[in-house]
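Engineer: below is the structure, and that's it, no one-letter string:
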């Protein structure tokens, strides 16, 4: 279940008659527990509670219902219960149907409210559904509740108005929803003259059967688009000319083109009207635009509605981008200014000219947070200068964005309007905020279009140049440009955001064309780049003309593997450097089970001599910052180098080759049952078959075999009818192939495409393996086994080569320079093994490493028949195997630097330093 579904289930539970016996199970069901789980709790099979009326779910919650007036005592008993601690319960909860109390045991955070109000606190319990919560969600469950109700209304309206669901009218529907959201906010914040004015008017003036609801709302919208002043003075001539009825005349003139144009409203059913009233009765003063926007955008997106309520980017994550990009510098300037009025004024004037530009703005999260943070700094300046009520000099039009989809673009504009009003209330007071709020400014600063097709200089030009590109309608602009008409002399512009990632496999033809065009004339290898790369290239080009810097959240894959030599030379050749970066971490959203993608934050700016900052998360989640003269494309401190494929390994490392590609239509590969069907004797089995390993069965176990027929034994093999039939089937498959190489292989249909095998042994490296394991899966097979093209092999190589591959050093290198398949490692001999920097090894070094490899193999053998997957599960790795790897790492790392490395970052920096020396610096950027 997602957060919105949980909120609805909890609300329904609170509204139903209280059933003391049933409540614990209904509560758990609301958080997604399955019927089988609840059945076990009901029967006592998994209920470990020692409290009367209690239900204890291990690792989750201890709940108890109690007689009236005993909630305090019951919660105390739950807290003191030895069963609560033994079961590692995260929460305790007690209720008598009138009062409700709960506590999160790890943090001590509590809830104490009337029973009917507990849905307002449901965010505390989201971890019960496997959803990682953040402070903003716990403090304001309003946004999820409002999103849930708006989604119901949206779906109901589309059901009743199928023409509005069509593509040509979907923009009208989205525009209507944006108007409603503004009305709900305005009526609860005194922007309208009267608390609840909009909802109350619709309720009073529309029929209960909803037959005229659309007409009432349309009339209100027309009123808000009709001026109430003439030449600056109150004047009713426009309202009279428009025929505005008295009951609608109480609504103010909003302007800003939010209500201009068509005032068509979809027809309402009785249910839809009821939903509208329910939504209006929520307290919209609690709206948080930096949460709400990213949730509400899913309402209008058919593809995203199934994930409704999961789309939330936390403020701390956004600040990982904005703080080092420019906010830290502003705060440092504030600190340096102290109480000096002149310095404070200069800083305020500087901030008035700063532009923040998000060319993939979605519902405006980054712009809203940037605006709110800058207003906070400005408020501090005004307070120190004795001007606390001063009107802000930071214009919302300096917070600009591009968004491909119309509805999120509208929500982004609306979120900024709401954020501006809330900041005015917070820093200047309600009276001053209201005085300056209406009518809205008609300037349009969010563009709807394809960011990789739009000229960014047309939206954020060099300072001193104005922009005047006209759009039709501020809140309904399916244009590729925007309407701004002013200058920004001498200001800085900062680009930020979280663009779409999309690896090449998932890009549409249009998106592939976008990347090709952005790279035109600079590289022919655009097919290897993630879609987000286009934003970095556009930003680097833009920085050639405008004072500023750029930072994006990106998949970490643009700093790994074959993307690096394609993308980063383009960035560097455009005159930019990596100014700061936050190394890989999980960019989580509000989805269950901590869903998220591994990302990096990368900030670029024109090349300078200033120190660069590299951030990474420590073991306890703290952020560790280091500085250096430069940051490499692999997000390490040091001289910038780019690792490129090599045809041969470094020094005296063994040659690593591909395994054997069958190209056989499956006829040379055998299961154990297939082997029995051949009816071979023991001698024939030894002569004509081999075990064959691919990545999957090498790691997870399972037996596969193949026919292995040397030319000298072909006649004997053909004399066996079952083998001859398989060989003929291979021949037909290869002859039927459109590939000429496969046709040629038909001449030796008795063999795999390649026939490589070790005479004594083979060191095997799976091509694909999980990054969750602390070491790469590598092993040794005997001379009667071979590998498929899903593995790499070192045939008859000295065993010390395995010790290198099994090391943490090699794990770090492969994870950085090789390609990823989602979050899995995709091993490469030319990019991973052949480039691996190894110091000159003495014979004693090799002997020590050989012993380490043998110890690893012996430790595994002690746990036979456990598989690689079993043995290298991070939570279950046997102690003797872990110790063998630790010893291997210690021996190898002492060869590199005479001691153990402190962490993976230090490992990488040493490896890149050695790589630079190994290549003679020719790969330096």
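Structural biologist: Structure's in. What do you need? Because the structure is predicted, anything quoted here is derived from the model rather than measured.

Engineer: from here on, just use CA atoms for contacts and neighbour counts.
Structural biologist: Will do.

Engineer: helices along the stretch 651-800 of the chain, start to end?
Structural biologist: All helices of the stretch 651-800 of the chain, identified by DSSP state H, counting those that start in this stretch, fall at 672-678, 682-688, 695-700, 714-718, 721-736, 740-745, 800-805.

Engineer: how about the fourth one: buried residues?
Structural biologist: Applying a neighbour-count criterion of 16 or more other CA atoms under 10 Å, one finds 717, 718 buried in helix 714-718.

Engineer: okay, pairing it with this:
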């Protein structure tokens, strides 16, 4: 019932807010007015003000709208607000028209006593936010998701403490030391009252509300035990004042204060009079208040969007503040992770847990985690590598990871959410890739694989592209493919490629193609903030010279999209230019294509490369350069090469019949399944691994082989993948 009531109330707020914003053009004033109205209605529902006062006032005003603002002002002046509500005293009443009053009256009939503060904050941000980011009511982060993290961070260690206190108390009572038993329980109650929970990116305050509720439930149990087993009583001590939030948005801070005020009201008079500390600040650049636990959901912002979203100067300050402790290629959330881990490592926190995007397992993000785990001062006590989530007021459905850390060394629980929603739990030492038992971070890059894989070019302007019918003018107009061409339908385009030529040489070599770039690329490049791209407009933004040199001279080479639902490897013609985000692998032997296409390699790639949203990501340094190819005798090697050719031929036949690569692997036809099954069987045999071996066994075997190969290479024996 709470979810439906909360959604309905927020939807009505959204409708009225939108109407008032359109009329007044003052979104901030409208938002504050409606928040104060919300305070009033909740206070009435929970008995802190006379019930029905607001409804009666609005009902009278519908007949005489001119007197509404003054009457509401008098009502607000007569109310004595406890705690945080006093902050809204300066908010004046808005003069409303009759239709607006009718909408407000409908709001007074909502069941405000049933509002769930955990989801109300998210919905309120959308309802009253000045930007009106989305239609309200469709999305909020489910309470159960927030509760899951708070249970691991806050509830679990405190309940372990309480279990020890109970054992101590029962032991004391068995020795007829009842006063000492009572003191032990009271001491624990004092410890609960001293707990501080910090959310350094608090948003609407969801995690703080759930943490407050968690402390209250435990306090209830302790008080009950004190009365039943110790024959003593004590006053409640847990209040919202133990909750601390930080947020960059002043508006969001106001919503968080309201949400925590609601939570306090629901907890009783003492809770209503004690306010949480919500700090309007940048948590990445300012000190964090002292806390026992940290739990939260920092902003989801990938490394490629940092400058565009936050600005060059802010990113420069951020980099300077952290002095390279966080890799420049890491996502923004890893700065929060580093900050929390630093506090934990120094003894200033007991435990922390953060929600991050599931790209935390990608190499540049997990390096932050690896550094702390390697030193041994902290360990992961809980991890979920892939979990559904809703990204706050934007309502975006994403896949996230949860990581919970405590001080020292130790084991943890790694939870895998399977298709269909059921879960598997593994216990043991959790590594930075959020796995138990296989320390893949220790895999070494192999010299044998080095220099063979590279990213495709980045054009930096669609003006480089021409239709396939365009001539090849002196060889400078070439075929090009990107990930979409490989996985879906080919664009059938060519690219003007002046890589390595000066402006004069390019103009001379292919005048018509050069003039195309002057008209279609130079105006766009003239606005580019990077001088090199502005000045060398006839060149690709990133020419990837190493990749181009490596594939040069090959009649064909292997490509795979960096991020894709299905990990596929295909051959392309040697004359084709690979475009980012396609990864080029400079191997033309179908033996390598077969091994890369096997289930064994897919397991290695997925485990090492991490994911972006719900799509596996292939990182050349940890997926390809660490992968130990099997050492095959000539006959089995030739058999695998024949299977690689058979795989290519099968996919070409299917493509000719209208299948895309994505369609082939979404619902593989029988002939494709058959060739992959044979590849999987032969590759498993080449490694002497059972075809039905567990994922952990396969990864452990590959990791051990990687270590042996690395040792061989140190001794000078290198099994080059491509003859030198």
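Structural biologist: Yep, it's here. In this text the structure is predicted, and so the values were computed from the model without any measurement.

Engineer: so what number do they get for TM-score?
Structural biologist: Overlay of the two chains. TM-score (TM-score structural alignment, normalised by the length of structure 2): 0.79; 671 aligned residues with a CA RMSD of 4.4 Å.

Engineer: nearest to residue 579 of structure 1, of the helices of the stretch 651-800 of structure 1?
Structural biologist: helix 800-805 (33.0 Å; CA to CA).

Engineer: which stretch of structure 2 lines up against that closest one?
Structural biologist: Mapped onto structure 2 using TM-score structural alignment, helix 800-805 of structure 1 covers residues 591-596.

Engineer: pull the longest strand from structure 2.
Structural biologist: strand 378-391 (DSSP state E).

Engineer: which other helices and strands does the helix or strand following that one contact?
Structural biologist: Downstream of strand 378-391 of structure 2, the next assigned helix or strand under DSSP states H and E is strand 396-407. For strand 396-407 of structure 2, the packing partners by 3 or more CA pairs under 8 Å, 6 or more residues apart in numbering; DSSP states H and E come out as helix 333-345, strand 351-357, strand 378-391.

Engineer: run the last query once more with 7 Å
Structural biologist: For strand 396-407 of structure 2, the packing partners by 3 or more CA pairs under 7 Å, 6 or more residues apart in numbering; DSSP states H and E come out as strand 351-357, strand 378-391.

Engineer: possible to save the helices of the stretch 651-800 of structure 1 as TSV with distance to residue 83 of structure 1?
Structural biologist: Converted to TSV, the helices of the stretch 651-800 of structure 1 look like this (distance: least, CA to CA, whole Å):
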stretch	distance to residue 83 of structure 1
helix 672-678	51
helix 682-688	60
helix 695-700	38
helix 714-718	69
helix 721-736	64
helix 740-745	67
helix 800-805	47
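
Engineer: would you mind finding the most buried of those helices?
Structural biologist: Counting by mean count of other CA atoms under 10 Å, helix 800-805 has the highest mean neighbour count of the helices of the stretch 651-800 of structure 1, with a mean of 23.

Engineer: what's that one packed up against?
Structural biologist: helix 843-861.

Engineer: pull out the buried positions in the helix it packs on.
Structural biologist: For helix 843-861 of structure 1, by 16+ other CA under 10 Å, it's 846, 848-857, 859-860.

Engineer: these into TSV, with extra columns for distance to residue 589 of structure 1?
Structural biologist: Shown next, in TSV, are the buried residues of helix 843-861 of structure 1 (distance: CA to CA, whole Å):
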residue	distance to residue 589 of structure 1
846	47
848	47
849	44
850	46
851	46
852	42
853	42
854	44
855	43
856	39
857	41
859	40
860	39
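
Engineer: returning to that earlier point: quick one: closest of the helices and strands packed on strand 396-407 of structure 2 to residue 39 of structure 2.
Structural biologist: Of those, nearest to residue 39 of structure 2 by CA to CA is strand 378-391, at 26.0 Å.

Engineer: from the contact counts, what lies against that closest one?
Structural biologist: Using 3+ CA pairs under 7 Å, 6+ apart: strand 378-391 of structure 2 touches strand 396-407, strand 412-417.

Engineer: ok, and what's touching stretch 859-872 of structure 1?
Structural biologist: 699, 700, 701, 773, 777, 877, 878, 880, 881 (CA atoms under 7 Å, 6 or more residues apart in numbering).

Engineer: go again using 8 Å as the cut-off
Structural biologist: For stretch 859-872 of structure 1, contacts defined as CA atoms under 8 Å, 6 or more residues apart in numbering pick out 698-701, 773-775, 777, 876-878, 880-881, 884.

Engineer: with stretch 29-43 of structure 2 instead?
Structural biologist: Outside stretch 29-43 of structure 2, the residues that reach it (CA under 8 Å, 6+ apart) are 13, 17, 20-21, 49, 54, 85, 88, 91-94, 108, 112-113, 128-130, 258, 262, 265.

Engineer: kindly report the same for stretch 315-330 of structure 1.
Structural biologist: So stretch 315-330 of structure 1 is contacted by 136, 290, 347, 366, 369-370, 373-374, 377, 494, 496-497, 549-553, 580, 582, 587, 601, 603 (CA under 8 Å, 6+ apart).

Engineer: for residue 253 of structure 2, which of the helices and strands packed on strand 378-391 of structure 2 is the nearest?
Structural biologist: The nearest among these, by CA to CA, is strand 396-407 at 21.3 Å.

Engineer: so for the closest one, what gets flagged as buried?
Structural biologist: Buried residues in strand 396-407 of structure 2 (16+ other CA under 10 Å): 398, 399, 400, 401, 402, 403, 404, 405, 406, 407.

Engineer: which residue lines up with the third one in structure 1?
Structural biologist: So the one you mean is residue 400 of structure 2. Checking with TM-score structural alignment, residue 400 of structure 2 has residue 599 as its match.
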